[in-house]
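> everything below, folded, please.
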Amino acid sequence: MLKYLRLLLLPVNLVYALAIFVRNQLYDWGVLKSKRFNMPIICIGNLAVGGSGKTPTTEYLVTLLHNYKIAILSRGYGRTTKGFILADETASAQTIGDEPLQYYRKFKNVTVAVCEDRVAGIQKLKSTHEVILLDDAFQHRRVSAGFNILLFEFDKLRSFQMLLPAGNLRETFSGVKRAQSVLITKSPKQIEQQQKEHLLGKLKLKSHQNFAFSHIGYQTLRSLYGDHQLMLQKNLEVFLLTGIANPRPLSHYLASQQVKVRHFEYPDHHRFTEQEIKQLIQAFEEHPLANKIILTTEKDAQRLLDGKLRDLLLNLPVYYLPINIEINVAERAKFDQKILDYVASAK
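Model (predicted):
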């Protein structure tokens, strides 16, 4: 069914492709203006819609650049507010979005802000910060970032991809030319050289463009409403709640740990309702085993911290699974150093 729907959308794809091509050309020619700032601006983005690992990559950069005064600027996808907002102790997933809230809760020495107009947001942050990280802004060409990190998901890069609306590409692969570094995420820990050469051949990188492969590092489970940590145990009954773009790597990881999973799956950035959480709780409480938990992702956890949903889950064993990106050893030093050199020179 999906295959035929994509075929029906192909004429729309041609119109979309033409519009994107013309827009990018107008920026490349200088007809449409991009604002360049006299400070280090690093953009983390992708060509496809969702699921490429922008959040853990942004967190990786925060750790790498810990000696600098950093601000993270996001549009705050899924928030109910508008305009420029600085994250503070009153922030919630509704006011700033789940990913910015995750950054704010995780990094106390980093400024987190949201603004749909990135130029305006940078103007408000530039005088008090040394580096600004733009989360998901590769297509926001009104800002000319000094350094662009473009992410590709390993499995998706191996397969044929189409432009929106028939596929999931925001723009064609020619957009790779605007990136200084390319990070291929969610890769296997061991990649054959032939596979690497095939993928890099699809990207057609220039000599000045850096690349690296990374894989997901799964951490210890942490209690959402307390300080307790938990190791996954064989035959543990897991009631998994997700609202992310691609839960397959997580499902594969849990399967490798030999836990039993009942998955409550929703679309990316889904705003969980009371009824949905009550259904989850009912299924959890009706299950006869005592060795059971409710598990979610760190991003989804941010939407379970507010008011009524928190009250429903507060007395249950609810955990989230933090992740990070682990860049392959052979490429990590070069990948890191190029970013550090850019920040030092731009600053």
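> contacts, neighbours, all on C-alpha from now
Fine.
> with adjacent residues omitted, what lies nearest to Gly167?
Excluding the flanking residues, the one nearest Gly167 by Cα to Cα, 6 or more residues apart in numbering is Gln161, at 6.3 Å.
> so that neighbour, which of the three states?
Following DSSP: H, G, I helix; E, B strand; the rest coil, the label given to Gln161 is coil.
> my guess is Ile149 is in a strand, correct?
Yes. Assessed with three-state DSSP, Ile149 lies in a strand.
> wait, what's in contact with it?
By Cα atoms under 8 Å, 6 or more residues apart in numbering, the contact set of Ile149 is Ile42, Cys43, Ile44, Gly45, Ala179, Gln180, Ser181, Val182, Leu183.
> please verify my assumption that the residue nearest to Gly167 contacts Thr172.
No. The pair Gln161 / Thr172 is not scored as a contact, 9.3 Å apart, by Cα atoms under 8 Å.
> Arg105: which element?
For Arg105, the host element (DSSP states H and E) is helix 98-106.
> now the helices for this protein?
Taking DSSP state H as the test, the helices found in the chain are 2-29, 54-64, 93-96, 98-106, 118-125, 154-158, 193-203, 248-256, 274-286, 298-301, 307-313, 329-346.
> what's in contact with the second one?
By that I understand helix 54-64. With contacts defined as Cα under 8 Å, 6+ apart, helix 54-64 is touched by 44-45, 70, 99, 103, 133, 135-136, 151, 323-325, 336.
> what sits closest to Lys334 if chain neighbours are left out?
Closest to Lys334 by Cα to Cα, 6+ apart is Asn210, at 7.9 Å.
> list the contacts of the one you found.
Neighbour list for Asn210: Gln180, Ser181, Val182, Lys334, Phe335, Lys338 [criterion: Cα under 8 Å, 6+ apart].
> which residues touch the first one?
Put plainly, it is Gln180. Gln180 sits next to Phe147, Asn148, Ile149, His208, Gln209, Asn210 when contact means Cα under 8 Å, 6+ apart.
> could you do the second one as well?
Remark: with contacts taken as Cα under 8 Å, 6+ apart, Ser181 is in contact with Phe147, Asn148, Ile149, Leu150, Gln209, Asn210, Phe211, Phe335.
> to compare with the earlier structure, here is another sequence to fold:
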Amino acid sequence: MFVLKILLWPFAVLYDAVTRVRNYLFDIGRKPSFSFETFVINVGNLTVGGTGKTPHIEFLIRVLADQYKTATLSRGYGRKSKGFLLADKNSDADLLGDEPMQFYHKYGGKITVTVGEERAHAIPCILHEREDTKVILLDDAYQHRYVKPDINILLSDYSRPFYKDMVLPAGRLRESRKGANRADAVIVTKCPDQMSQTEQDLISNDIRKYAGKEKPVYFSTIKYLKPKPVFKKSEDIPKKIVFFAGIANPSQVIEKLSNEYNLQESVRFSDHHTYTVKDVKHLIAKATEFGNDTGLLTTEKDMVRLLTPEFSEMLKAIPFFYIPIEVKFLEGKQKFEEWILNSVHSKYSSDKI
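As a prediction, the model looks like this:
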């Protein structure tokens, strides 16, 4: 691995130079950044791969949606459509992508869910379709600098902190560590449930070397909720399970399931995997192989990809569950929520002056 990084280093230097020039052009105004009257919050990261953006967007939905008309805007990674789309009852993961479809599946009655590659063009479309929208949550737009958010939230994975990483292709960074200074707050995600104050202070100090000395740093972990049946209203999870997922890093959830359930096998697919009939038949066969008291368990993101009529008909023949997740702040949750709500309130209060 070390030798490979050495070989890739010249390409990383070139990539770093290109992204630095691009950011500099935005910083001096040679490339335009657009602000909007509607309050915009971005949740993103410096690295490729999963840092927990989806559950943090959902956390913000729960904080905001009861008080403000809220919309989400995602690129719609892996979708088979193009351009701006507004989710409705006929939408599926192929049209929207799995994460926006998850937002719609859970919160479609409370919020507006949209996708669009060009956020600066998509936001006016949202406001045209839903002119009463007060907050727009941008999913993974930290490098999309054509939109200037009111709040920029940077996520950093506890096990792969950005300050120990290198730029692509030698590492996983989309831009240099210096990009952290655009954040208004940093959240270290997927932390252990128990972290000493000393460890939190050390990590915060490392982050602030790049983000700024006064930048607030929070720590969150993933809270796994009770598995839910996909099709039946009430059903106990089977004695034995086969877990499958197409997510960036399933090791944490696999470890939890191994400790709490009779996990027979785990089947991994690539992140944002598009399931086929062959895949579903293989998964059903896997579960059947371990006996009639075995069911399938997956993530919420994978579950929404399997809600098509064809897959649903196949999977109804076997116990099929998904495991919901939520973000849990180790401390400072109330302070974070108050900051978000006060920031939104301040913008609209000042607009009335």
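> just give the TM-score of the two.
TM-score for the superposed chains, counting by TM-score structural alignment, normalised by the length of structure 1: 0.94, backed by 341 aligned residues with a Cα RMSD of 1.7 Å.
> would you turn the contacts of Gln180 of structure 1 into JSON lines with distance to Pro249 of structure 1?
Below are the contacts of Gln180 of structure 1 laid out as JSON lines (distance: Cα to Cα, whole Å):
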{"residue": "Phe147", "distance to Pro249 of structure 1": "29"}
{"residue": "Asn148", "distance to Pro249 of structure 1": "26"}
{"residue": "Ile149", "distance to Pro249 of structure 1": "22"}
{"residue": "His208", "distance to Pro249 of structure 1": "31"}
{"residue": "Gln209", "distance to Pro249 of structure 1": "28"}
{"residue": "Asn210", "distance to Pro249 of structure 1": "25"}
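> looking at structure 2, which of these hold up?
Compared against structure 2 with both residues aligned by TM-score structural alignment, their matches' Cα atoms under 8 Å, the contacts of Gln180 of structure 1 retain Phe147, Asn148, Ile149, Gln209, Asn210.
> report how many residues lie close to the second one.
Here the neighbour count serves as a burial measure; for Asn148 of structure 1 (other Cα atoms under 10 Å) it reads 23.
> wait, Glu116 of structure 1 touches Arg75, no?
Yes. Look at Glu116 of structure 1 against Arg75 with Cα under 8 Å: they come within range, at 4.5 Å.
> so for the two, which residue has more residues nearby?
For the pair Glu116 of structure 1 and Arg75, the greater number of neighbours falls to Arg75 (24 against 16), based on other Cα under 10 Å.
> residue contacts, the more buried one?
Contacts of Arg75 of structure 1 (Cα under 8 Å, 6+ apart): Val114, Cys115, Glu116, Asp117, Arg118, Asp135.
> returning to what we had before: would you turn the helices of structure 1 into CSV with mean neighbour count and distance to Leu236 of structure 1?
Below are those laid out as CSV (neighbours: other Cα atoms under 10 Å; distance: least, Cα to Cα, whole Å):
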stretch, mean neighbour count, distance to Leu236 of structure 1
helix 2-29, 13, 35
helix 54-64, 19, 27
helix 93-96, 23, 30
helix 98-106, 21, 27
helix 118-125, 17, 45
helix 154-158, 15, 29
helix 193-203, 12, 35
helix 248-256, 13, 10
helix 274-286, 14, 13
helix 298-301, 23, 20
helix 307-313, 14, 19
helix 329-346, 14, 33
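> export those helices to TSV and tack on distance to Thr81 of structure 1?
Output for these, formatted as TSV (distance: least, Cα to Cα, whole Å):
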stretch	distance to Thr81 of structure 1
helix 2-29	28
helix 54-64	21
helix 93-96	6
helix 98-106	13
helix 118-125	15
helix 154-158	33
helix 193-203	37
helix 248-256	31
helix 274-286	21
helix 298-301	19
helix 307-313	18
helix 329-346	32
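> those: which one's closest to Phe264 of structure 1?
helix 274-286 (7.5 Å; Cα to Cα).
> ok, and what's touching that closest one?
Phe239, Phe264, Lys292, Ile294, Lys308, Leu309, Leu312, Leu313.
> how about the second one, what's its partner in structure 2?
Pointing back at Phe264 of structure 1 there. Using TM-score structural alignment, the partner of Phe264 of structure 1 in structure 2 is Val267.
> can you count the residues close to that match?
Using other Cα under 10 Å, Val267 of structure 2 is surrounded by 13 other residues.
> so what's it closest to, chain neighbours aside?
Phe244 (4.5 Å).
> which residues touch the residue mapped onto that neighbour from structure 1?
Residue pairing (TM-score structural alignment): Phe244 of structure 2 is matched to Leu241 of structure 1. Leu241 of structure 1 makes contact with His263, Phe264, Glu265, Tyr266, Ile294, Leu295, Thr296, Thr297, Asp300, according to Cα under 8 Å, 6+ apart.
> now distance to Gly167 of structure 1 too, for these, in CSV please.
Formatted as CSV, the contacts of Leu241 of structure 1 follow (distance: Cα to Cα, whole Å):
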residue, distance to Gly167 of structure 1
His263, 26
Phe264, 25
Glu265, 21
Tyr266, 20
Ile294, 33
Leu295, 30
Thr296, 28
Thr297, 26
Asp300, 25
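> so of the residues you listed, which ones are in strands?
His263, Phe264, Glu265, Ile294, Leu295, Thr296, Thr297 (DSSP state E).
> just the buried members of these?
Buried members of these, counted by 16 or more other Cα atoms under 10 Å: His263, Ile294, Leu295, Thr296, Thr297.
> just checking, the first one touches Glu237?
Translated: His263 of structure 1. No. Counting by Cα under 8 Å, His263 of structure 1 does not reach Glu237; the two are 10.9 Å apart.
> and the residue nearest the centre of structure 1, how far from Ser127 of structure 1?
Centroid-nearest residue in structure 1, with Cα atoms, centre = their mean: Lys54, separated by 3.0 Å. As judged by Cα to Cα, to the nearest Å, Lys54 of structure 1 and Ser127 of structure 1 stand 26 Å apart.
> who's sitting farthest from the centroid in structure 1?
Pro288 (36.2 Å).
> surely Tyr103 of structure 1 meets Val112?
Yes. Tyr103 of structure 1 lies in contact with Val112 (Cα under 8 Å); the separation is 7.0 Å.
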